[in-house]
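1. One predicted model, sequence on top.
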Amino acid sequence: MTEMDKDEIIFGFHRYVKSPTPSDVSWWVRAFPQFADDIREHAVEIIDMEALATARDDELFRLATEG
């Protein structure tokens, strides 16, 4: 597999897995074991970005409703 193949797999992961669960990650890792570390890293990245977005939304809501 080439670097381009890896990019296509990771792109597909991001396209089809909007909010990764352990089952999602497990399926993708079993399907593409040669990219397991990359898939896991991207899953964590997605989850981290969701957490940051939620924290920002919560903070903006708190600020908007304080006064």
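-> Nice, thanks for sending it over.

2. drop to CA atoms for contacts and neighbour counts, all remaining ones
-> Noted.

3. Contacts only, for the residue nearest the centre of the chain.
-> The chain has I46 as the residue nearest its centroid, 2.6 Å off, counting by C-alpha atoms, centre = their mean. If you count contacts by C-alpha atoms under 8 Å, 6 or more residues apart in numbering, I46 has them with K18, S19, P20.

4. before we move on, what about V17?
-> D24.

5. The structure to be compared is supplied as follows:
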Amino acid sequence: MDQKKIDRINELARKAKEGPLTPEETEERAALRTEYVKAFRESLRSQLDGITVLEPDGTKHPLKRK
């Protein structure tokens, strides 16, 4: 997700605090938030997939999913 979209999310959040958003802005905000959450989850999953656990006996293995 690029910085322009994040800035737009923040702009809409500030505007929503000041007063009601138009239906188009509300729709845009929802779409941007969905895209942001998706990108955040993908980034987190990628980071977690790259983690290896080092056991006291010196063996390494990837972090297991719950």
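-> Here it is on my side, so go on. Being a predicted model, the structure only gives us computed values, none of them experimental.

6. After superposition, what is the TM-score?
-> The TM-score (TM-score structural alignment, normalised by the length of the second structure) is 0.53; 47 aligned residues with a C-alpha RMSD of 2.6 Å.

7. thinking again about what came up before, neighbour-wise, which one of the contacts of I46 of the first structure leads?
-> P20 (18 neighbours; other C-alpha atoms under 10 Å).

8. Just to check, that one is in contact with M49?
-> No. Judged on C-alpha atoms under 8 Å, P20 of the first structure makes no contact with M49 at a distance of 11.7 Å.

9. Distance of M4 of the first structure relative to E50 of the first structure?
-> 27 Å (C-alpha to C-alpha, to the nearest Å).

10. And for G12 of the first structure?
-> Separation of G12 of the first structure from E50 of the first structure (C-alpha to C-alpha) stands at 18 Å.

11. List the buried residues for the host helix or strand of A16 of the second structure?
-> Taking DSSP states H and E as the criterion, A16 of the second structure maps to helix 3-18. Neighbour counts using 16 or more other C-alpha atoms under 10 Å place I9, L12 of helix 3-18 of the second structure among the buried residues.
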